[in-house]
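S.K.: quick one, what's the 3D model for this:
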Amino acid sequence: MKKSGLIFWLFTVCTSAFGYTRITTTSGEMPKWSSMPVSYWINEKGLSQIGNGSEFAAIHASFHTWENVASADVGFVYKGTTTVTGANHDGMNVISFSDTTVPLGSSTIAATFSFFKSEVGSDDRIHRVFDEADIVFNPALDFSTSAEDSKFDIQSVLTHEIGHLLGLDHSGLVSSVMVPFGAPSQLDQRMLTYDDIAGITEIYPRASATAGFGQIRGTIRSGTAGILGAHVVALTTAGTTLVSTLSQPDGSYLLRSLPSGSYKVFAEPLDSPVTKSNIGGSFYANGRTDFGTTYFGNVSTQSEARTITVTAGGTATANIDTLPKSATGLNLTRPAFGVRM
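M.R.: From the prediction side, this is the model:
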């Protein structure tokens, strides 16, 4: 028996941008494609604002960006152009600039419409998997392939949307491709960060390339109660953010795909600029934000934080008992930059 469902993600306009988080249904399932490669089509009209066909090249380049992640088993097949304009459950994964039937609103740059089904896996269990995903650009906005002023870069926007197509939700890291905001003339989201790579590697791991990674697990608590939806981040001892995730209903978290080395970990509320409302679906809707940014060691600053050592194939533990929310309501210890690859 197959059951279909629809969830969509909006990529919105913001003049400034704010770890990886997997798409999670209300029941806690994390859908993925059951097999590779994934086929895609492009609406034949392309983008009328561009007369040289470069929008098609930008689309292909965006798909290649995700295919080129060496640690992930991801692949795509281009099936050609189609008259289909966009978000319809018709068995085709369509990229379109021409869908005027979806009311995106002036603050939405593009949206991914994902359809799921239930399927029996190789373990004889029923899993929620992708059946289709359509990506629609807002036809009311201006797009470019050459960093023109006041126009959104097609390749940057689509690289973000393909992350949704593959199963990634929005990220709380400022540097991530999967941050929920974009700006005109922004080109940096053409390139994946380590956080994006770790996310896609978790969903579609290539075993031969992941053996050298370790991980950090733990629980985020306030007193004796676990915290849902805390943004948990691993950073190097030099202060560079690498991987992030959101804590689960019992407060547990798992940071995967970490190279061997020394790290510090902190938990923060999703209270701005990325908030829990930016995460798709409703699984994290009741996530807590009534606590302060807290590093492992239950301290408020990176310099005071305890160091965690990660080894290849090993699992380190870092539990955090959060501090009270700051009287100002601001979390000023957030590291600003991650590694872009």
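S.K.: please make it C-alpha for all contacts and neighbour counts, starting now.
M.R.: Fine.
S.K.: look up how far Ala285 lies from Asp196.
M.R.: According to Cα to Cα, to the nearest Å, Asp196 stands 23 Å off from Ala285.
S.K.: can you tell me the closest non-neighbouring residue to Arg217?
M.R.: Excluding the flanking residues, the one nearest Arg217 by Cα to Cα, 6 or more residues apart in numbering is Leu254, at 4.4 Å.
S.K.: second input sequence below; structure requested for side-by-side comparison:
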Amino acid sequence: MAGAPVESRKSKVESRKPTCSGSHGWLAFNFQFSIFSIFNFQLMCSAALLCAILILSLGSGLSKLGRLFGYSPEQDDVNGPVAAMWQATPIHWRINPSVRTNVHTTGGDTVGAAVGKAFSTWQSSQVNGQTLTNVSFTKDANTSLTDPDFTNCLNTVSFVPSSAVAFPTGTIAFADIATDSGTPPTTYDCTQNGVTTTHTCNLESCIVDADIVLNPSVDFSTTTPPVAGDFDVQATATHEIGHFLGLDHSGIANAIMYPFGDTVSAGASRVLAIDDAVGVAFLYPSNNFASATGTISGQVTLSGSGAFAAHVIAIDAASGNAVVDGLTDTSGNYSLVGVPPGSYNVLALPLAGIYDLSHFGGWYCGFSPNSPPCCDPADNTCTGTQIPDPTNYTGKFF
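M.R.: This is a model prediction of the structure:
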């Protein structure tokens, strides 16, 4: 099957008292053809319901950083949306190398090697031949841990979760991300083997733990080429490591962070798109990131008012390729930071069809952190009302 969901979940660590909350985005089996149809639609459409296409020229000297983002990073609310990220590198990770019969490795990599290559893909990412990212990883000793535990700060990868770990229907994998946010400095606790240590976060939102789990009911492969009907371990891990680093989903169909995955036979990819590479560079920039890229900013309006969660895409005017995308804030504003120099058409689309806010839960949490899907409705601290999906979609595109 193609088009299966890969999910991210978000946990919140506050005031040294961890409380778990959910932030979901997934890929679904029943959208197996959506990657191709949506991608072609984006490139062929000449206008959208929300606004007309704008033509902009972008030079390398137009850099501007702000709090409104393209490529949809995971966010928390600290006097407005702020991106969540690790505050130091190298970032440590470890793997439980055990697998069940659903993981096919004969003639291929071990799962540890395949996941290691996925981490290397992000570490070596480039934008138009330039290294704009400053992030690195260290693989620690293997672990016997099987389930996510956001309190231990160990950052594990597991193929053998216990029955206590639930996978929504169709989900092939998820990343469980824990953040500590607030006006810095803040503190958080990590507990390992019964010993608790206190750490300091000097950012507005620090990722403090990230655990990746692959569904044991789904067939995976590590061979090159992988088994045709299986999901590729390296490709799946590359997507989940994007969440591990702080990226939410992308709306560009060829991006690793697109919220719908594929089996090998349907075209699974291990390669980052520009939207992926720019996203990780924004979170972990090299010294030349600001000078090598620019920003496209604006506002999407509908009937005179700002349109919330409109999908904004920068399309290369020469090639017609979708390059960088993002969502508008509650006032309709957007800022696509890190766009390579060039001329672009900017297309705004309704967040509709296969998309809804659940696919961008980590982004949503920068706007309403105390409501679902950013917290568990059963938790008495989850008091907010969930922001409804945008209602500006009529079912027609013009």
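S.K.: drop the TM-score for these two in here.
M.R.: The TM-score (TM-score structural alignment, normalised by the length of the first structure) is 0.79; 295 aligned residues with a Cα RMSD of 2.4 Å.
S.K.: the residue nearest to Arg217 of the first structure contacts Gly218, correct?
M.R.: Yes: the pair Leu254 of the first structure / Gly218 is scored as a contact, 6.8 Å apart, by Cα atoms under 8 Å.
S.K.: what's the end-to-end length of stretch 49-57 of the first structure?
M.R.: With Cα to Cα as the measure, stretch 49-57 of the first structure spans 15 Å from end to end.
S.K.: flag every buried residue along that stretch.
M.R.: 54-56 (16 or more other Cα atoms under 10 Å).
S.K.: do stretch 276-296 of the first structure as well
M.R.: 276, 278-281, 283-285, 287-296.
S.K.: again, but for stretch 291-303 of the second structure
M.R.: Buried-residue list, stretch 291-303 of the second structure, by 16+ other Cα under 10 Å: 292-296, 299-301.
S.K.: in helices only, show me these.
M.R.: Those of those mapping onto helices are Ala292, per DSSP state H.
S.K.: got JSON lines for the buried residues of stretch 291-303 of the second structure, with distance to Thr138 of the second structure too?
M.R.: Compiled in JSON lines, those are given as follows (distance: Cα to Cα, whole Å):
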{"residue": "Ala292", "distance to Thr138 of the second structure": "28"}
{"residue": "Thr293", "distance to Thr138 of the second structure": "29"}
{"residue": "Gly294", "distance to Thr138 of the second structure": "31"}
{"residue": "Thr295", "distance to Thr138 of the second structure": "32"}
{"residue": "Ile296", "distance to Thr138 of the second structure": "35"}
{"residue": "Gln299", "distance to Thr138 of the second structure": "41"}
{"residue": "Val300", "distance to Thr138 of the second structure": "42"}
{"residue": "Thr301", "distance to Thr138 of the second structure": "45"}
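S.K.: dump the residue contacts of the residue in the second structure that Val129 of the first structure lines up against.
M.R.: Alignment note: Val129 of the first structure maps to Cys206 in the second structure; criterion TM-score structural alignment. Cys206 of the second structure makes contact with 84-87, 179-181, according to Cα atoms under 8 Å, 6 or more residues apart in numbering.
S.K.: can I get the buried residues of stretch 49-57 of the first structure in CSV including secondary structure?
M.R.: Shown next, in CSV, are the buried residues of stretch 49-57 of the first structure (DSSP: H, G, I helix; E, B strand; the rest coil):
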residue, secondary structure
Ser54, helix
Glu55, helix
Phe56, helix
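S.K.: rewinding a little: closest to Leu245 of the second structure out of the buried residues of stretch 291-303 of the second structure?
M.R.: Taking Cα to Cα as the measure, Leu245 of the second structure lies nearest Thr293 of these, at 20.7 Å.
S.K.: so stretch 248-266 of the first structure aligns onto which residues of the second structure?
M.R.: Under TM-score structural alignment, the match for stretch 248-266 of the first structure is residues 329-347.
S.K.: name the residues of that stretch that come out as buried.
M.R.: Counting neighbours by 16+ other Cα under 10 Å, the buried set in stretch 329-347 of the second structure is 329, 332-341, 343-347.
S.K.: middle-most residue in the second structure, spatially?
M.R.: Nearest to the mean C-alpha position of the second structure, by Cα atoms, centre = their mean, lies Asp248 at 2.4 Å.
S.K.: quick one: residues contacting the corresponding residue of the first structure for that residue.
M.R.: For Asp248 of the second structure, the aligned residue in the first structure is Asp169 (criterion: TM-score structural alignment). By Cα under 8 Å, 6+ apart, the contact set of Asp169 of the first structure is 20-24, 163, 178, 279-280.
S.K.: related to what we said a few turns ago, nearest to Ser136 of the second structure among the contacts of Cys206 of the second structure?
M.R.: For these, the nearest to Ser136 of the second structure is Trp86 (11.0 Å; Cα to Cα).
S.K.: spell out the residue ranges of the strands in the stretch 1-150 of the first structure.
M.R.: 5-13, 38-43, 76-82, 94-96, 108-120, 126-137, 143-144 (DSSP state E, counting those that start in this stretch).
S.K.: the alignment partner in the second structure of Thr85 of the first structure: neighbour count?
M.R.: Residue pairing (TM-score structural alignment): Thr85 of the first structure is matched to Thr146 of the second structure. Burial of Thr146 of the second structure is recorded as 21 neighbouring residues (other Cα atoms under 10 Å).
S.K.: who's in contact with Thr146 of the second structure?
M.R.: Per Cα under 8 Å, 6+ apart, neighbours of Thr146 of the second structure: 96, 158-162.
S.K.: isn't Val278 of the second structure up against Leu336?
M.R.: No: applying Cα under 8 Å as the test, Val278 of the second structure and Leu336 come out as separate, 9.9 Å apart.
S.K.: list residues touching both of the two?
M.R.: With Cα under 8 Å, 6+ apart as the test, Val278 of the second structure and Leu336 both reach 71, 324.
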